[in-house]
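Chemist: Turn this into a model:
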Amino acid sequence: MSKPSDLALSAQSEPALKALTAVRRAFPSAGETAIVAVQAPAGKQLEVAQQLRRLVRIAVDERVANMPVEPIRTVSTSDGSAAALFLPLSGNGANTSSRHAVEALRQRLIPATVGRIRGLQTAVTGPTAEDLDFTRQIRHTLPYVLAFVLALAFALLLVAFRSIIVPIKAITLNLLSVGASYGVLALVFQHHWAESLLGFKSNGTIVAWLPLFLFVVLFGLSMDYHVFILSRVREEVDRGEPTQIAVRRSIASTAGVVTAAAIVMVCVFALFGTLSSLELKQAGVGLAAAVLIDATLIRGVLLPATMKLLGDWNWYLPRTLQWLPQIDHEPARSLADLQPVIEPNA
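Modeler: Have a look, this model is predicted:
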């Protein structure tokens, strides 16, 4: 996961992008920079300047940074001094080379130079460093978000349908559609499929915020379809129909609505796949693929197939959970019930 570089934001034939590529090729120092910020106690200005110059030499020798490097910017007060060093990173600012350069600065080069000064505080910032920190934060919080969403969905479905099988199956099927979306994204944007078709240059990564965004949106859409279909099935079962017949009738009655909604969403999301922004392109491809797979294979094949195979086990609830509240589903009304009633004039 990462943020897209400027090279990946537009079609490769655009003159502005060609000019940017040529400038960066001719002048490597014109690319993204890593800003090394230093705060030192009073009396350490000379030592800080010496170690920062040493840091520049080592970074250039190890091809972590490119020449030329801007002069060190310093500010001194009675309480201490602060300095900022702008290092032009190797790579284009968003590829593996640039990210490795930031990691090398933080983990090896700075501790071996300015980090040796007692009482010194250092930080590495800049667009590439921000990308690394944001991606690390997303990876750290993603499991907690997934656990919360899955637990909440399980509890709501358990109470609504008084069945332990329904929430387990719903979560499993929804995760299949989300996983299929992730697979399509990996094939298209990490393994360089359809670059010429969609008009982009892959940097081998997925936008950092996209997996979490796709999971939340797709899980909500999939759950909406699932509850819509299952509610009709439960209505038929509550009227005394066998589960197999209830599934057949419910799928037939809801197929038109689900298919129409899916077609609209797939067409809208597919339009995002034609945009120049890689972030929107990845979101559009992921959403369109997930909705298409969910409305066809998941809801049209796997859901009715599993419900037919399980039969009455679909509504199994352990004895220990019989205390759950009973929520009555509104029974389906006939056409006669929907006709207006005309009262005779008095």
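Chemist: When you work out contacts or count neighbours from here on, use the C-alpha atoms and nothing else.
Modeler: Noted.
Chemist: Give me the secondary structure label for residue 240.
Modeler: Classification of residue 240 by DSSP: H, G, I helix; E, B strand; the rest coil places it in coil.
Chemist: Kindly report the same for the one 4 residues further on.
Modeler: Under three-state DSSP, residue 244 falls in the helix class.
Chemist: What separation is there between it and residue 309?
Modeler: Residue 244 is 9 Å from residue 309, where distance means C-alpha to C-alpha, to the nearest Å.
Chemist: If you count surrounding residues, which of these two has more?
Modeler: Applying other C-alpha atoms under 10 Å to residue 244 and residue 309 shows that residue 244 carries more neighbours, namely 19 against 12.
Chemist: And this one, please, so the two structures can be compared:
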Amino acid sequence: MGRLTDWVLAHRRLVVLAWLAVALTGGALAPTTIDRLGFDFSTPGQPAYEANEAITGQFGNGGANDPLLVTVALPEGSTVEGARPELTAAFDRLRQPGWRVATPFDGTPGTEALGAGEDRSAVALVWPPAVEGPAPYAAALPQLEGALSGVTVAGVAPVVTGTTVLAEGGGDERPIIVEIAFGAGGAVIVLVLVFGSLLALVPLLVAAVAITTTFLLVLGLTALTDVSFIVQYLVGLIGLGVAIDYSLLVVMRWREERAAGADDRTAVRTAMTTAGRAVVFSGVTVAVSLLSLVVLPLPFLRTVGFGGLLIPLVSVLVALTLLPVVLFSAGRRLEWPRRRPPSAESRTWHRIGSTVVRHRWVSALLATVVLLVLALPVLGIRLGSPEVSATATGSTPAAAAFRQLTADGLPAGVARPVEVLTADREGAVQELSEVDGVAGVLAPAGETWETGGTGLVDVVLADDPSSTAGRDALTAVRDAAAGLDGARVGGTAAGDADSVRAIYGNAWWVLPLVCLITFALLARALHSVWLPVKALLLNVLSIAAAYGITVWIWQQGHLTEALFGATATGTITFWVPVAAFSFLFGLSMDYEVFILSRIREGHDAGMGTDAATVHGVAYTGRLVTSAALILFLAFVALSTVPVVDVKIFATTLAIGILLDATVVRGVLTPALVAALGRVNWWWPARLARGR
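Modeler: Purely as a prediction, here's the structure:
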């Protein structure tokens, strides 16, 4: 590390010009990168995916895209039967070439699920051709709204709703710069409080270079494979937090060395050989944890893994090269207006560390109990897509229309019907209509529903397919369809079930693999066997607690209205736990490495375990708190993205970081290090001789 720093300082102009060129290019091409990101969440090779591909290929619509719902909520005193002529005329306007339509008046069994008799609401299901992107019906919606222009039924205008319309923002993306600006604003406040000088700008500079460079690399990745749109948020916001964390560690150590009397070059060199070394191991650990996503059988999660691992690696590279140049060349001048840096040792954290060490067993027990209690809700976790009612919030006409539709007694599963492709439509209708939990089976006549000897029937479940009852009904439908000759089951709900099975059914070995590699890295960095073991156990415990709180908030619906203006989702988005694990596992290790490296440094300097532990906490407590707060604010910014799935993901990350920096690293880590005593430093003699 020392030789690298010497080379960087000897070639300062080259380093600055190189990073300037790369950052400017990445910034200029960032809009192009974002435009090339994809919105495909498919699971190739899974039964529902193959069925959806066959449906789309044969009929040009449906499959992996839920239908649009054209709803009519009749005024009091009116009924579907009484308004039948007007409703029929209105729904007939929906029939366009290449569009598949199901109405309550198709003259086939099962249509009563869409409204009948004394019902006050009626709905037509419309499957137009879809386009790629966040708004699959962007081209069809204007045409649909045009067909309904001026149409009323009993004085009421039809309203278009459905899962794609209910998605927050209607599928319209907000520029990523909005979230980055929000996260950066919070970071500025924290950094100004930490440094009290222009040094607060240095971590922001490092973050800006790291983010734009990573966007440039992601652009190259898009030339090789489809990259999920989620990556832009990870690069922008997690990149912001990680890059600032790494530079904060180095800058604070540099300032500590200068306060101790070191000259500029020596201060930079010492900071890089100590804090810089911790940054390298932290960055590699984060990257390794994100590699767990790469081996999963879902293409979009693989790209999240590839895109995600670029973030820490680029941040480390910038921190090791550009940062020492900035500190050496301008660091002293940037300490204005605070010329005298404060003591590197925090009195507050020294007291906290001393108290925890003095009462190590009580502290460890209380912290463990707190985390276990917080983790309890995870035992009831359900994976899938959020229930439609969770997105039907707010005062938009589409949200109000869906709420009214279900309030009037129409089945909650109408927005996400199960599509069955079969050569025996009549047999399928008869068989599937008898399945418990099925509200109706739709099988209209016509070439938009049947062609080439095969056709579609759509099964409307009585409950949302993400609910417990709906999931049971979906399973029963798939089992019943398996008894039909050549029947294939598709739709988004079946796709979700396959995704859960693909991720969690066959990828159990990913967790131990990541833990094994991380153990090897930490053991090498800390020259200890038991410190890494302890770190891994604490990481798993803190992540479980983060999952538990996320389930409590989102799945069970506590605080969702107050925090997000939403209702309970009933499930946790299927990809969130595995993606959150990969990020939290690595990011949490950052703080563990920061603290344990400083404890190890104190021990190597001759301190006893207790003294070294208090020393490590006192010198890193303020750093970890500040870094975690910045990362927490970045995740708060991520939670403002108008997509429920991303909000759930951001909630898990924010809670995980908050718990990790307080309960785990502030209490459990020092308590257990003090409790283990000499055991912490055990290292095989053969390896010790090889150092």
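Chemist: Any chance you could compute the TM-score here?
Modeler: Overlay of the two chains. TM-score (TM-score structural alignment, normalised by the length of the first structure): 0.79; 303 aligned residues with a C-alpha RMSD of 2.4 Å.
Chemist: Outside of stretch 683-690 of the second structure itself, list whatever touches it.
Modeler: Applying C-alpha atoms under 8 Å, 6 or more residues apart in numbering, the contact partners of stretch 683-690 of the second structure are 527-529.
Chemist: Now with 10 Å, please.
Modeler: The contact list for stretch 683-690 of the second structure, computed with C-alpha atoms under 10 Å, 6 or more residues apart in numbering, reads 523-524, 526-530, 682.
Chemist: which of the residues in it are buried?
Modeler: Buried positions in stretch 683-690 of the second structure, judged by neighbour count with 16 or more other C-alpha atoms under 10 Å: residue 683.
Chemist: Could you find the counterpart of residue 191 of the first structure in the second structure?
Modeler: Residue pairing (TM-score structural alignment): residue 191 of the first structure is matched to residue 556 of the second structure.
Chemist: Same check on residue 56 of the first structure?
Modeler: Residue correspondence to the second structure (TM-score structural alignment): residue 56 of the first structure is matched to residue 429.
Chemist: sorry, back to before: turn the contacts of stretch 683-690 of the second structure into CSV, columns for neighbour count, distance to residue 56 of the second structure and secondary structure.
Modeler: Formatted as CSV, these follow (neighbours: other C-alpha atoms under 10 Å; distance: C-alpha to C-alpha, whole Å; DSSP: H, G, I helix; E, B strand; the rest coil):
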residue, neighbour count, distance to residue 56 of the second structure, secondary structure
523, 17, 52, helix
524, 16, 52, helix
526, 23, 55, helix
527, 21, 57, coil
528, 20, 56, coil
529, 19, 55, coil
530, 19, 55, helix
682, 13, 61, coil
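Chemist: Mind putting these into TSV with distance to residue 514 of the second structure?
Modeler: Output for those, formatted as TSV (distance: C-alpha to C-alpha, whole Å):
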residue	distance to residue 514 of the second structure
523	14
524	16
526	18
527	19
528	18
529	17
530	17
682	23
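Chemist: Quick check: of those residues, which lies closest to residue 455 of the second structure?
Modeler: Nearest to residue 455 of the second structure among the contacts of stretch 683-690 of the second structure, counting by C-alpha to C-alpha, is residue 523 at 59.9 Å.
Chemist: residues contacting the closest one?
Modeler: 517, 529-533, 683.
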